[in-house]
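[1] Below is the structure, and that's it, no one-letter string:
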C-alpha cells in the first residue's frame, strides 16, 4: 500500500506560541515527530504548516513540508489541503499530531493494518484507562466500542455511567478506554469529512470525531498500550525533557 503521513503544524498556539519549533533536547518538536513517523510503514511523511518559519526549518533538516492556508477550522482540513498539494494518490492518509514528539511507529502501523479490511473508512487508536485521574480528566476523551472494535461514542465524561457502583469504584468493574488522537483515512473519505457541517454532539463535547459519527461514518479502532506525551504547555515541555533524560 502507498501510505502518506501528514503532520499538521500551526505556529500559533494560545498556551505555547511557536510550539512546533520548541527545542526538546537538541531537536525541535516537529523534527522529533517527523523522525518518529518516518520509521513507520509510510511512503512519505509531510509537514503541513501555515508558517514560513516552520516550513523552512523542516527543509533544513531534510524533511518535506508544504505551506497551507492559515485559517483552516481543523487539522483535518489542513491535512486534506496538504494531500491535494502533493498530487500523489495514496491508499491511506495518516493524520499525525504535530505536538506528539514521541509518537510510536508501531502505533501508526497498527492503524494502517486496519485498512486491510476494505470496509475501514477511518481508523484511530484507543488505550486502556489505568487511573482514576485519567478516567475523570476532561482532557482525555473516553470512547466506547461496538463488538467489532468500531467506535460508538466519544466523550470527555467517563462512559459508560455505571449506575450500580460509586464512581470511585468504576475502574474495578469496567474496562474503560480513552482515545489517542491519531487518525487514518481513505483519501475519498477524508475529502468528504472536510465538507461536513458541525454537529450538535461535536459542539457539545468539542470533539470533531463526533461530527463524523453523526453523519454516519464508521471509525475503526486499534488498541495500544504505548503512552505518548502531548505538548500543549511549558509544563509539558518540562515533562518531555524529563522523559528524554530518563
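    Okay, I see it. The structure presented is a predicted model; accordingly, all values stated were derived computationally and were not measured.

[2] hey, let's count contacts and neighbours off CA atoms from now on
    Fine.

[3] can you give me the strands in the chain?
    Ranges of strands within the chain are 3-9, 23-24, 27-28, 44-49, 64-67, 92-95, 122-128, 142-145, 151-155, 177-185, 219-223, based on DSSP state E.

[4] Figure out which of these is closest to residue 163.
    Relative to residue 163, the nearest member of the strands of the chain by Cα to Cα is strand 142-145, separated by 16.3 Å.

[5] rewinding a little: rebuild the strands of the chain as a markdown table, extending it with distance to residue 136 and mean neighbour count.
    Shown next, in a markdown table, are these (distance: least, Cα to Cα, whole Å; neighbours: other Cα atoms under 10 Å):
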| stretch | distance to residue 136 | mean neighbour count |
| --- | --- | --- |
| strand 3-9 | 28 | 26 |
| strand 23-24 | 29 | 16 |
| strand 27-28 | 32 | 14 |
| strand 44-49 | 33 | 25 |
| strand 64-67 | 37 | 20 |
| strand 92-95 | 27 | 25 |
| strand 122-128 | 14 | 23 |
| strand 142-145 | 9 | 22 |
| strand 151-155 | 11 | 20 |
| strand 177-185 | 11 | 22 |
| strand 219-223 | 20 | 22 |
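
[6] put this beside the first:
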C-alpha cells in the first residue's frame, strides 16, 4: 500500500470499440472477462487507495459494477485515454493517477511500484509524469512502427518518442540500446488536467503518440526501465497467448 502522503489511485480507461479487435475487453480470459482480470490485477497490487475503470460503454460499466468493482461512465467522447481519465479525476482529491491499460491483464507489481517511487523524493514536483521503457534487441522489433521508441537524456528524462527507430544508427559502432515505450503512466493530477486543456500540436498529430503532447508543452517525463513485458491484447492471437499464460 502507498506509504507516502500522496493519495494514489489507478484508472483503467476502457473503450468497447477497438479498431483491430472490437469488444476485446469483454472476451473470456479463462473464466473472467479481460477487463475484469485487469481490474482485479490492479487492485491486487495493493499499491492504490482506489481503482476505477473509466469507460464510454454501458456493457463494460455494468460488468465491473456487477462484479463488485468501481467504474465511472464518461460523459463525453474522448480521443485518448488521458482525456478520458482527466474528465473522471477533475473533481477528485488525488495527487498521483496511474493509468493502467485495460487490455493488459498481466500487471507487474514491481514495475508499478518503481514507477510510483519516482514521486517520493520529488518534493519540488519537477516530475510531471513517469512511464516505463524496456530494452529491445531484435531488428524486427526495433523497426516495427507499432513499437513506440523512446530516447532519454542521461537522467532518464524523455527527449522524444517515435514510431521510427531513433536514434538513426549512422555510426554502427556506437552500440546504442533501443528502448520500447510501455504505455503505463503515473501522472501528477495537474499535468493530466493541463494535457486535457491543451490542443494537439503537429508532432503528436504526425506520430499519433499522445505522450508527445506533454513534451511539446514542456512537461517532464521520467522514464523507468523494466524487464517486464506484459501482453497487450490487440488481436485474437494475443488473447490466445494470454490464455496460455494464465493457465
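    Here it is on my side, so go on. Predicted, not measured: the structure shown is a model, and the values here were computed from it.

[7] Can you calculate the TM-score here?
    Scored against TM-score structural alignment, normalised by the length of structure 1, the superposed chains reach a TM-score of 0.92; 238 aligned residues with a Cα RMSD of 1.5 Å.

[8] about what we covered before: among the strands of structure 1, which comes closest to residue 81 of structure 1?
    Closest approach to residue 81 of structure 1 among the strands of structure 1 (Cα to Cα): strand 44-49, 8.4 Å.

[9] now the angle between strand 3-9 and the closest one, please.
    Orientation of strand 44-49 of structure 1 against strand 3-9 (axes from the mean of the first three to the mean of the last three Cα atoms, to 10 degrees) gives an angle of 20 degrees.

[10] Which residue range of structure 2 does strand 44-49 of structure 1 align onto?
    Under TM-score structural alignment, the alignment places strand 44-49 of structure 1 onto residues 50-55 of structure 2.

[11] can you check stretch 9-20 of structure 1 too?
    Mapped onto structure 2 using TM-score structural alignment, stretch 9-20 of structure 1 spans residues 14-25.

[12] Just the buried positions in the matching stretch, please.
    Within stretch 14-25 of structure 2, the residues that count as buried by 16 or more other Cα atoms under 10 Å are 14, 15, 16, 24, 25.

[13] For the third one, give me its contacts.
    For residue 16 of structure 2, the contacting residues are 22, 23, 24, 25, 26, 55, 56, 57, 59, 60, taking Cα atoms under 8 Å, 6 or more residues apart in numbering as the criterion.

[14] my read: the fifth one touches residue 34, true?
    Yes - look at residue 26 of structure 2 against residue 34 with Cα atoms under 8 Å: they come within range, at 5.9 Å.

[15] Show me which of those two is the more surrounded one.
    residue 34 (23 against 17; other Cα atoms under 10 Å).

[16] how about that one, what does it touch?
    The contact partners of residue 34 of structure 2, by Cα under 8 Å, 6+ apart, come to 24, 25, 26, 27, 28, 102, 103, 105.

[17] so which of the strands of structure 1 gets nearest residue 199 of structure 1?
    When these are compared by Cα to Cα, strand 151-155 sits nearest residue 199 of structure 1, at 13.5 Å.

[18] Roughly how far does the most centrally placed residue in structure 2 sit from residue 43 of structure 2?
    Nearest residue to the geometric centre of structure 2 (Cα atoms, centre = their mean): residue 184, 2.5 Å. Here residue 184 of structure 2 is placed at a distance of 16 Å from residue 43 of structure 2 (Cα to Cα, to the nearest Å).

[19] same question, residue 54 of structure 2
    15 Å.

[20] What does residue 78 of structure 1 correspond to in structure 2?
    Checking TM-score structural alignment: residue 78 of structure 1 goes with residue 84.
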